[in-house]
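Undergrad: sequence-free structure coming up:
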């Protein structure tokens, strides 16, 4: 760049000198430009170069270029011409603009790098490996784009920034190593679980509810251990999951078939029990308490006991309905029997009352006969009255015996 600028400066100086010479030729035919005019033209060219350097903001080469231009400026003769002072102010303003912009840029770079170093130090302890690693790469690009803040400051901030990045990378590598070990352990554990699942999937057609429940619990335990085993590499994990699922499937197929058949049997039993409920309700509503109806009611219980389980939700409900209908018949039968018994008791008590009244009447008749006998004469048919008295007394004893017998049966 310095060589290009020298060449351009030379061309500019020659052009300025030529312009001055042309002006002089116009004014005075054969007059050459004066040394002052030539050096003013050279200083003009140096100002233009300094302004171009300030505008390019190439801090590494620009500073050297400005020093070279300043050295060249100082090498020129001092004419004490006011125009020289004006050009110097212009030249110096370009230099000041360059150095001010450089200082501002370095200050901005320092702030950016300090922020990046602080952020890297905060992220050094992060365990969000993927997200943080991506951010670290972005921060490196931002670091490069931030520019320089001076050699010493650059080096100090870089040490902080790089140390934090290395700490994060080391922790990530260590975690990846632990993860690889855990994946290997998970793979071995899941391979064992696949074998256990194959053995646990064997079933028997003779199994009852307890055996099925125990086998189902074993499958749940295997699934829980599978989840606790951790995660292997994706390829191994997917393959082992397919093997584990295939190993358990025979059990689930057999379990499904078993419960499907069980459900069908329970539905059949439920339908039969509903029919018995309806039959018990019809029997209770008929008000028929004959021996035949009673035997039918007893037979309902025998038939109910022969039916199977109707399912957890229905079995108790159907039993309550059946028992209510059945007891309805027996309650009505008992009420009917009690009514008949009460009617019999009433008739029996009425019979006792009638007999007791007859005894009272007979006793009165016997008493009158006895009184007549006591006052009778031999000619008053004494023997006939005595026979009649004895008959009445015998009848009284007979009726009393009947009353006692009826009372015993009543009690």
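TA: Okay, I see it. Because the structure is a prediction, the values reported are computed rather than measured.
Undergrad: okay, CA-based contacts and neighbour counts for the rest of this
TA: Fine.
Undergrad: for the strand or helix carrying residue 367, packing partners?
TA: If you go by DSSP states H and E, residue 367 is part of helix 312-375. With contacts defined as 3 or more CA pairs under 8 Å, 6 or more residues apart in numbering; DSSP states H and E, the packing partners of helix 312-375 are helix 234-285, helix 382-410.
Undergrad: so how far is it off the chain centroid?
TA: How far helix 312-375 lies from its chain's middle: 72 Å, per CA atoms, centre = their mean, to the nearest Å.
Undergrad: if you compare the helices and strands packed on helix 312-375, which one is most tucked away?
TA: Stretch with highest mean neighbour count among those: helix 234-285 (a mean of 16; mean count of other CA atoms under 10 Å).
Undergrad: quick check: angle from the helix or strand following it to helix 234-285?
TA: The first helix or strand that comes after helix 234-285 along the chain, using DSSP H and E, is helix 291-306. Helix 291-306 and helix 234-285 are oriented at 170 degrees to each other (axes from the mean of the first three to the mean of the last three CA atoms, to 10 degrees).
Undergrad: take this one as well and set it beside the first:
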């Protein structure tokens, strides 16, 4: 017999364990005392506790599958139900029940998680398909091609769906990519044809440019080169391997012509700079006529200057406006002097100006008298109104008198 709370040994050496359902036979012990027998089967119990502890820890810290976990639980449950240990076997059963419940809960959670993943994966793939089908009609060849390749990488990273759904979505996705690829291939084939046409057109332009390179007809030839350049730019680009060589020949032909023209123009510029020196001397001579005191003498001198000016020839373009503006300033001064002289010698114009001045003077005198009458009568409102009208007529009179003065009084 023994005082152990979970087990005892009878006189025959039979070991019992106490459970909620009553005592259960653990085994027979003939090799020693009852204490040794209980200690032996208690160690077996401790072994079961260690295994259950390990299983609990594995469930907490590892990604143990539900199948492997249930197998381990059933194995331990069989050992507990065999009653080959002394200890609180009911507590072990309870722990195993809790573990089984936890495993079932985890299995349901994983099932729900997989279902959610599948749903998200299907939604993601449907979005990829929709985007690919939209891109299939795009004309942005490079970015669209790069985007479709990126979509394929995204697709590969997504979980597989059920075979039917996955195959249907992949077929649409693949068809969209194929549609775009065919369109892009057709586009670039057409582009190659266009570039070949451009190459042939530019070959003709190069031939024309080379034929003109020896011309010495500077103006028309330069204009023709500008026309050829406009045609060159409008023609577009040929194939890359031809474009650079064609441009080199086209530009080279122009360089030959424009270099020759530049040398000729340099010689011309030297002559024009000398012309500028002579015209500056003439301008200085013309400017000495100002201010004009003797109109007839000034007119005669300016005519002589103009004749010599025209005989000199061209000056550098950048100096032309400045030198001519100085001569024109003297010419305008002569014209103004002639206009003043004409007004002074025109009796009809002077008579009209005198008549207008006289009429305005009479009107001013009349208004001034009416203002005085209104004030004498105490009619301030009428006086103020007449004063405003008087001020307007006085301004006109002042202006007319100035004009009359231009006629010499």
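TA: Yep, that arrived. Owing to the predicted nature of the structure, the values given are computational and were not obtained by experimental measurement.
Undergrad: TM-score for these two?
TA: TM-score for the superposed chains, counting by TM-score structural alignment, normalised by the length of structure 2: 0.57, backed by 295 aligned residues with a CA RMSD of 4.7 Å.
Undergrad: nearest to residue 24 of structure 1, of the helices and strands packed on helix 312-375 of structure 1?
TA: helix 234-285 (88.2 Å; CA to CA).
Undergrad: average offset between the closest one and structure 2?
TA: Its aligned residues in structure 2 lie a mean 2.6 Å from helix 234-285 of structure 1 after superposition (mean CA distance after the TM-score superposition for structure 1).
Undergrad: that helix: how far from the chain's middle?
TA: 27 Å.
Undergrad: counterpart of residue 259 of structure 2 in structure 1?
TA: The alignment partner of residue 259 of structure 2 in structure 1, by TM-score structural alignment, is residue 253.
Undergrad: how about residue 188 of structure 2?
TA: That one, residue 188 of structure 2, aligns with residue 176 by TM-score structural alignment.
Undergrad: ok, residue 384 of structure 2 - contacts?
TA: residue 371 (CA atoms under 8 Å, 6 or more residues apart in numbering).
Undergrad: what does it align to in structure 1?
TA: Aligned partner of residue 384 of structure 2 by TM-score structural alignment: none.
Undergrad: ok, now residue 128 of structure 2?
TA: So, by TM-score structural alignment, residue 128 of structure 2 is matched to residue 116.
Undergrad: and what of residue 284 of structure 2?
TA: Using TM-score structural alignment, residue 284 of structure 2 lines up with residue 278 in structure 1.
Undergrad: quick check: that match vs residue 298 of structure 1, distance?
TA: 15 Å (CA to CA, to the nearest Å).
Undergrad: all strands for structure 2, in order.
TA: Taking DSSP state E to define them, one finds strands in structure 2 at 7-9, 14-19, 22-28.
Undergrad: equivalent range in structure 1 for the second one?
TA: Counting by TM-score structural alignment, strand 14-19 of structure 2 pairs with no residue of structure 1.
Undergrad: helices or strands next to that strand in the packing?
TA: Packed next to strand 14-19 of structure 2, using 3+ CA pairs under 8 Å, 6+ apart, are strand 7-9, strand 22-28.
Undergrad: ranking those strands by burial, who's on top?
TA: Using mean count of other CA under 10 Å, strand 7-9 ranks as the most buried of these, with a mean of 24.
Undergrad: now do it: distance to the chain's middle.
TA: 89 Å.
Undergrad: then stretch 144-158 of structure 1?
TA: Using CA atoms, centre = their mean, the distance between the centre of stretch 144-158 of structure 1 and that of its chain works out at 50 Å.
Undergrad: which residues does that stretch contact?
TA: 105, 106, 107, 108, 109, 110, 112, 113, 114, 117.
Undergrad: highest neighbour count among those residues?
TA: residue 113 (26 neighbours; other CA atoms under 10 Å).
Undergrad: tell me who's in contact with it.
TA: So residue 113 of structure 1 contacts 143, 146, 157 (CA under 8 Å, 6+ apart).
Undergrad: returning to what we had before: so how many other residues sit close to the match of residue 128 of structure 2?
TA: 22.
Undergrad: for residue 381 of structure 2, same thing?
TA: Neighbour tally, residue 381 of structure 2, other CA under 10 Å: 11.
Undergrad: state the distance from it to residue 369 of structure 2.
TA: Counting by CA to CA - residue 381 of structure 2 and residue 369 of structure 2 are separated by 16 Å.
Undergrad: before we move on, the earlier item: for residue 99 of structure 1, see how far away the match of residue 128 of structure 2 is.
TA: Distance from residue 116 of structure 1 to residue 99 of structure 1, by CA to CA: 25 Å.
Undergrad: go on, residue 40 of structure 1?
TA: Distance from residue 40 of structure 1 to residue 99 of structure 1, by CA to CA: 25 Å.
Undergrad: ok, these two, which is more surrounded?
TA: Between residue 40 of structure 1 and residue 99, counted using other CA under 10 Å, the more crowded position is residue 40 (22 against 18).
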